[in-house]
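Colleague: Whatever this is, show me its structure:
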Amino acid sequence: MLELLEKAFMTAIGTVAITQKKGEELVAELRDKFKLSEDEGKHFVDRIQSMAKESRDKVQQMAEIEVNKVVDRLGLVSREEYDRLLKRVQDLEARDSN
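Modeller: Model (predicted):
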């Protein structure tokens, strides 16, 4: 189940990356078409890249929230909980063997 969620998450990030690449191609085309200066083109590209990064960050946050909801719904333990329980079991086993 977690593997499926991971694949969905990576697909979302990949989609955003593809969108960014297409955006850069569009920017180059617009710069040529509208005769933007190098500085204007760079500024425009920087703004587009900043917006793409914000979108990626939002997708990542939303994916993490959804993954956490699924983990809670399925009753899965977090890595922290697992590590804490493992240490507790190891401590109890060590105490019993003495």
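
Colleague: alpha carbons only for contacts and neighbour counts from here, please
Modeller: Noted.

Colleague: Helices of this protein, start to end?
Modeller: Remark: helices assigned in the chain by DSSP state H are 2-33, 38-74, 79-97.

Colleague: just how off-centre is the first one within its chain?
Modeller: Centroid separation between helix 2-33 and its chain, computed with Cα atoms, centre = their mean, to the nearest Å, is 13 Å.

Colleague: what's that helix packed up against?
Modeller: For helix 2-33, the elements it packs on are helix 38-74, judged by 3 or more Cα pairs under 8 Å, 6 or more residues apart in numbering; DSSP states H and E.

Colleague: Show me what the helix it packs on is packed up against.
Modeller: helix 2-33.

Colleague: Give the buried residues for the helix it packs on.
Modeller: 9, 12-13, 16, 20, 23-24, 27, 31 (16 or more other Cα atoms under 10 Å).

Colleague: can you pull the contacts of the residue most central in space within the chain?
Modeller: By Cα atoms, centre = their mean, the chain has its centre lying nearest to Q60, at 3.4 Å. Under the criterion of Cα atoms under 8 Å, 6 or more residues apart in numbering, the contact partners of Q60 comprise 9, 13.

Colleague: how about this one, so we can line them up?
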Amino acid sequence: MAESSKALMQVNIVAADHPVWHGTAKSVTIPASEGEMGILADHEPVLTVIKGGTVSVVDPAGERHAFEVSDGFISFDFNKLTVAVERGRDVVRTEGPGIE
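Modeller: Prediction:
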């Protein structure tokens, strides 16, 4: 059981005016300014700028969650990932115009 918890990370996706999503994940893919970047548990610490696009989160059950985000940054350290953006929304559960 300890082995499975070691392969997980805590994720917080926050927009300037509201929390977008938080939970536990097996992997996260982000639209980094240098190109798409995948992050797994125990990744080396990283702080990088992200561009507008889709953040994809795979939860412990293997379910994929997708979030449309604007420009921002990510910080990853000690299996805690923070995605901070100006605007963000869950693309599956939210209706309405996209992020510009």
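
Colleague: overall similarity of the pair, as a TM-score.
Modeller: The TM-score (TM-score structural alignment, normalised by the length of structure 1) is 0.19; 30 aligned residues with a Cα RMSD of 3.8 Å.

Colleague: Go through the buried residues of helix 2-33 of structure 1 and name the one nearest Q49 of structure 1.
Modeller: Q20 (7.1 Å; Cα to Cα).

Colleague: With I48 of structure 1 as the reference, measure out to that closest one.
Modeller: Counting by Cα to Cα, to the nearest Å, the gap from Q20 of structure 1 to I48 of structure 1 is 8 Å.

Colleague: swap in E29 of structure 1?
Modeller: Counting by Cα to Cα - E29 of structure 1 and I48 of structure 1 are separated by 14 Å.

Colleague: could you say what helices and strands the host helix or strand of E36 of structure 2 packs with?
Modeller: Using DSSP states H and E, E36 of structure 2 maps to strand 35-40. On a contact count with 3+ Cα pairs under 8 Å, 6+ apart, strand 35-40 of structure 2 meets strand 27-32.

Colleague: Tell me what angle the strand it packs on forms with strand 35-40.
Modeller: 160 degrees (axes from the mean of the first three to the mean of the last three Cα atoms, to 10 degrees).

Colleague: Against which helices or strands is strand 27-32 of structure 2 packed?
Modeller: For strand 27-32 of structure 2, the packing partners by 3+ Cα pairs under 8 Å, 6+ apart are strand 35-40, strand 46-50, strand 53-58.

Colleague: and the first one, which residues are buried?
Modeller: Looking back up the chat, that one is strand 35-40 of structure 2. Quick answer for strand 35-40 of structure 2 (16+ other Cα under 10 Å): 39-40.

Colleague: Burial check on the closest residue to V85 of structure 2 other than its chain neighbours, number of neighbours?
Modeller: In this structure, V85 of structure 2 finds its nearest non-sequential neighbour in G72, 4.2 Å apart by Cα to Cα, 6 or more residues apart in numbering. By the criterion of other Cα atoms under 10 Å, G72 of structure 2 has 20 neighbours.
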